[in-house]
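Asks: the following block contains a protein sequence and its predicted model.
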Amino acid sequence: MCYNDAYTANNELKVTKVTENNLQKNNFEDILFPHWDDLPNFDLYMDQVVEYINAVLTPLELPTVTSTMINNYVKKKMIIAPVKKRYQTLQIADILIISLLKPIFSLDQIRAAIDQITANDYPKNAFNSFVDTLLGYFKNPTNIPSEGASIETQLMQSAASVLFHKLEAEKSLALLQQKHPIKEVPTTK
């Protein structure tokens, strides 16, 4: 499912279903992913963060994010601790990146990559560059990492490529299993 976020007059997060998207073959180009300016621009409490993150990740069929996971990210210093239990745009962006890359990289590798990329660039610019790179792979899977690009850009391109191909392989496997279910063979003791 693809979601769009909207805000009520009281600045409450309201997530609404926009389209049905079950990642059928070749419809990765339909995936929407927010840029920095599309992220909530006001502080969110934990339950709102969990709802928002999961709404964004649902079309990618990635594992659900829980409040326990986010609390662990704070304890491990993967993200900055919330101020008065409220999360800001930077923390939400970090949680999204961690959630995207966690199936393919360790938490330490993800944090190191975020730190390296943002060492010479603003987090907003780095986040938007990664989103553009990722959406580029979803729209055109034959994208080849740019020669002569900065090492930061190459890292983002490689991570986006790995994520895209992992999602594509999982979808292909699910389609195969649906077409040709394999009966489990009993094991002997």
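Replies: In hand now; what should we look at?

Asks: alpha carbons only for contacts and neighbour counts from here, please
Replies: Will do.

Asks: mind listing residues that contact whatever helix or strand Phe138 lives in?
Replies: Assignment of secondary structure by DSSP states H and E places Phe138 within helix 123-139. By Cα atoms under 8 Å, 6 or more residues apart in numbering, the surrounding residues in contact with helix 123-139 are 28-36, 90, 93, 117-118, 143, 156-157, 160-161, 164.

Asks: pasting the second one now:
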Amino acid sequence: MPELPKAEVLQFHCPRYAEFPQVELYMDQVLQVLEQALAPFDPPGREKLLTSTMVNNYVKQNLLPPPLKKRYGRDHLAYLLMICVLKQILPIGDIYQLIHLQTNACPTAQAYDYFCETLETALSTVFTENSAKIADPPPGTLPEAKLVWTAAYAFANKVYLQKYLATFNK
């Protein structure tokens, strides 16, 4: 059986809100920052996870606030990274609902950092074959947080499946 390429996924670090640039960025810079952050999930030969057209469409669909003078801040980067991950497993309408439930429950920075922590935990659990430990979110988890937890594990399992299938195509 071919070896599953897990190192890149296990080393994945979802940049926290405070790690995003403090200065506002233009579109090409936004795409570059997010492309680097999401590199383990953007296989060569496949459609890009994010393009300027997609960003403009997300603004039109109210998934994220419009840029100020064509510049994007940390909130925009946080929304876009979450959208890029979640669109792998959810339709846009559900992404809108999930993100807005989270950002209505707590500030964007806190909601985004929780998303990052949960995503890293899910990827680590799935890719280290600890999937027997995956049952339910910890007791006392808020309903909005359970939604993020479930989405993160769905994404982690999808990435695992794609990486595993790719080993058979080599």
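Replies: Perfect, thanks for sending it. Quantities reported herein were computed from a predicted structural model and do not represent experimental measurements.

Asks: how big is the offset of the helix holding Phe138 of the first structure relative to the second structure?
Replies: Superposed on the second structure, helix 123-139 of the first structure shows a mean distance of 0.8 Å to its aligned residues (mean Cα distance after the TM-score superposition for the first structure).

Asks: show me which of the contacts of helix 123-139 of the first structure are buried.
Replies: Buried subset of the contacts of helix 123-139 of the first structure (neighbour count, 16 or more other Cα atoms under 10 Å): 28, 31-36, 90, 93, 117-118, 156-157, 160-161, 164.

Asks: corresponding residue for Val131 of the first structure in the second structure?
Replies: Aligning on TM-score structural alignment places Val131 of the first structure opposite Cys116 in the second structure.

Asks: okay, now its match: neighbour count?
Replies: Residues lying near Cys116 of the second structure (other Cα atoms under 10 Å) number 22.

Asks: go on, the one 10 residues further on?
Replies: The tally of other residues near Val126 of the second structure (other Cα under 10 Å) stands at 22.

Asks: and the one helix or strand it maps to, which residues are buried?
Replies: Element membership of Val126 of the second structure, judged by DSSP H and E, is helix 108-127. For helix 108-127 of the second structure, a neighbour-count test (16+ other Cα under 10 Å) marks 108-109, 111-127 as buried.

Asks: beyond that helix, next helix or strand please.
Replies: Trace forward from helix 108-127 of the second structure with DSSP H and E and the next one is helix 143-168.

Asks: in the first structure, what residues pair with stretch 85-93 of the second structure?
Replies: Against the first structure, stretch 85-93 of the second structure falls on residues 100-108 (TM-score structural alignment).

Asks: measure that stretch end to end?
Replies: Stretch 100-108 of the first structure stretches 14 Å from its first residue to its last (Cα to Cα, to the nearest Å).

Asks: so what's the gap between that stretch and the chain middle?
Replies: 10 Å (Cα atoms, centre = their mean, to the nearest Å).

Asks: which residues are in contact with the equivalent of Val159 of the second structure over in the first structure?
Replies: The equivalent of Val159 of the second structure in the first structure is Leu167 (alignment by TM-score structural alignment). By Cα under 8 Å, 6+ apart, the residues touching Leu167 of the first structure are Leu60.

Asks: contact partners for the residue nearest the centre of the second structure?
Replies: In the second structure, the centroid-proximal residue (Cα atoms, centre = their mean) is Val85; its distance is 3.2 Å. By Cα under 8 Å, 6+ apart, the contact set of Val85 of the second structure is Phe155.
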